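1. Following is a predicted model, sequence given first.
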Amino acid sequence: MPEQRRVVLAVTGAGGTRLAGRTLGALAASDRVGHVDLLVSANGRRLMAHESGADAAADPVRCLLGAPSPKVTVLDPEKDFAGPPSSGSYRTWGMIVLPCAMGVMGRIAQGQADTLVERAADVCLKERRPLILCVRETPFNLIHLRNMTQVTEAGAVVYPMIPTYYNVPRTVEEMDEEFASRLLGFIGLHDDDTYEWGRGGR
């Protein structure tokens, strides 16, 4: 039996929340992931509702996956500031923020823990655990770039929500699936179905 990880996944107020659904589904389906703490900000809920057509008050897991999952615990970042991921004694593999709003990244860069999202990210940095920030913005201004540099120097990884094209995706769903697969491969949860250049590639 492989070692099972505990992973924190945060959804903040930036477009592309369906990628969070793809990633959450893959984490929940992995036999190497035992538990996922899902943090959805107020703006993240609004974006999820806008992009999925669901009610903003709907259960985030049902909204992202279409059904509940026994592996997933939902925490409200504004109300559950003292939730388990707020402490370094709560042992996790690390944290993915997907999508990561630029304001959230800026607060992480400055050490401003206003909600459980920023506090959990701060814990990952101080405990030297992986922190993956999937930013979604274009173009980047100088403040964005400086904040990216600062979080990278602190130990985080900036992983922009940029799709691949060399695998010649034919649908938006294929692009989403490839991004989620690459992201999980990046954190060591490789999927054998992920496109790989040179392995039957072009």
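-> The structure has been received and is ready for your questions.
2. For the rest of this, base every contact and every neighbour count on C-alpha atoms.
-> OK.
3. centre of the chain versus stretch 41-57, how much separation?
-> Centroid displacement of stretch 41-57 relative to its chain, using C-alpha atoms, centre = their mean, to the nearest Å, is 16 Å.
4. Any chance you could list what contacts that stretch?
-> Stretch 41-57 is contacted by residues 10-18, 60, 63, 76-78, 117 when judged by C-alpha atoms under 8 Å, 6 or more residues apart in numbering.
5. one more structure, for comparison:
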Amino acid sequence: MTSSKRLIVGISGASGIIYAVRLLELLQKTDVETHLVVSRAGEITRTHELGLDAKHLHNLASVSYSINDVGAAISSGSFRTMGMVILPCSMKTLAEIATGVTSNLLTRAADVVLKERRRLVLMVRETPLHAIHLKNMLTVTECGGIIMPPVPAFYTMPESIDEMVTNTVCRVLDLFDIEVGQLKRWGEEIDLGGSKM
């Protein structure tokens, strides 16, 4: 498998695990190899928010790792990938990444992605935000990461939560140049209401 077709998917304990599940489902229909790592709090959120068993979640990925497996392939910069997305990303996980703390495989893999100058996208989930949260987001951004909160696009006129989740996940995949054919694009699939010149 070539590096251009490997994506690391991280799940932390913040609310919104449905985004990760949808992303993994969409990527199963592509030639992208997914490498999944879920924090302990992420496993709790999986049960609480979706009632999904661990086996089902981990089977959505091409490869799945234990949070404590610090010797996993994704913990090394020599294992080439297109980058990593953490969705949802808790403030704890954000803080570890911003300060270079690598207490588990999730934050180690993110640190590797940053040091190798690959794309790191964090779907941060918290509100309201205080100065420490904002400073950590700024630090990650200054290191080359992308902060992408799950903000719904109401201009797509979504008819369900499912549509909003899918649209947001497709925007994440766009950041890795992965096209799954389900994103409503402004000026293309969405009527702008104006006349074409």
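-> It's in. Bear in mind the structure is a predicted one, so any value in this text is a computation, not a measurement.
6. Just the buried residues from the contacts of stretch 41-57 of structure 1, in ChimeraX please.
-> Selection of the buried residues among those in ChimeraX, burial being defined by 16 or more other C-alpha atoms under 10 Å:
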select :10,11,12,13,14,15,16,17,18,60,63,76,77,117
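7. Mind checking which of the contacts of stretch 41-57 of structure 1 land in helices?
-> The helices, defined by DSSP state H, take in 17-18, 60, 63, 117 from the contacts of stretch 41-57 of structure 1.
8. Show me which of those residues is closest to G34 of structure 1.
-> Distance to G34 of structure 1, by C-alpha to C-alpha, is smallest for P60 among these, at 18.9 Å.
9. these two touch, right, that closest one and L24?
-> No - if you go by C-alpha atoms under 8 Å, P60 of structure 1 and L24 don't touch, sitting 10.8 Å apart.
10. What lines up with K115 of structure 2 in structure 1?
-> Structural alignment (TM-score structural alignment) places K115 of structure 2 against K126 in structure 1.
11. quick one: the strands in structure 1?
-> For structure 1, the strands defined by DSSP state E cover 5-11, 33-40, 72-75, 94-100, 131-135, 157-158.
12. who's in contact with I18 of structure 2?
-> By C-alpha under 8 Å, 6+ apart, I18 of structure 2 lies in contact with 50, 165.
13. The closest residue to R118 of structure 2 other than its chain neighbours: neighbour count?
-> Closest residue in space to R118 of structure 2, ignoring its immediate chain neighbours: G83 at 5.1 Å, by C-alpha to C-alpha, 6 or more residues apart in numbering. Number of residues near G83 of structure 2 (other C-alpha atoms under 10 Å) recorded here: 24.
14. Which residue in structure 1 aligns with G83 of structure 2?
-> Under the alignment by TM-score structural alignment, G83 of structure 2 pairs with G94 in structure 1.
15. just L175 of structure 2 next, same as before
-> Correspondence of L175 of structure 2 to structure 1, assessed by TM-score structural alignment: F186.
16. Repeat that for P152 of structure 2.
-> In structure 1, P152 of structure 2 lands on P163 (TM-score structural alignment).
17. What count of nearby residues applies to its match?
-> The number of residues packed near P163 of structure 1 is 17, by other C-alpha under 10 Å.
18. any idea how far T171 of structure 1 is from it?
-> 12 Å (C-alpha to C-alpha, to the nearest Å).
19. Same check on L133 of structure 1?
-> Distance, L133 of structure 1 to T171 of structure 1, by C-alpha to C-alpha: 25 Å.
20. ok, those two, which is more surrounded?
-> Counted by other C-alpha under 10 Å, L133 of structure 1 and T171 do not tie: L133 has more neighbours, with 27 against 9.
21. My read is that that one contacts L98, right?
-> Yes - counting by C-alpha under 8 Å, L133 of structure 1 touches L98, with 6.7 Å between them.
22. compared with structure 1, how much does the longest helix along structure 2 deviate?
-> Ranked by residue count and defined by DSSP H, the top helix of structure 2 is helix 161-174. By mean C-alpha distance after the TM-score superposition for structure 1, the fitted helix 161-174 of structure 2 averages 1.0 Å away from its aligned residues in structure 1.
23. Measure how buried the aligned partner of L134 of structure 2 in structure 1 is and give me the count.
-> Using TM-score structural alignment, the equivalent of L134 of structure 2 in structure 1 is L145. Residues lying near L145 of structure 1 (other C-alpha under 10 Å) number 10.
24. Over to E118 of structure 1?
-> For E118 of structure 1, using other C-alpha under 10 Å, the count is 25.
25. Hmm, it is touching R107, no?
-> Yes - using C-alpha under 8 Å, E118 of structure 1 is in contact with R107, at 7.0 Å.
26. Aligned against structure 2, show me the partner of A14 of structure 1.
-> A14 of structure 1 maps onto A14 of structure 2 when the alignment is built from TM-score structural alignment.
27. Thought P88 was touching its match, still the case?
-> Yes - look at A14 of structure 2 against P88 with C-alpha under 8 Å: they come within range, at 5.7 Å.
28. got any residues that touch both of those two?
-> Common contacts of A14 of structure 2 and P88 (C-alpha under 8 Å, 6+ apart): R125.
29. on that earlier part again, residues touching the match of G83 of structure 2, list them.
-> Counting by C-alpha under 8 Å, 6+ apart, G94 of structure 1 touches 6-8, 124, 129-131.
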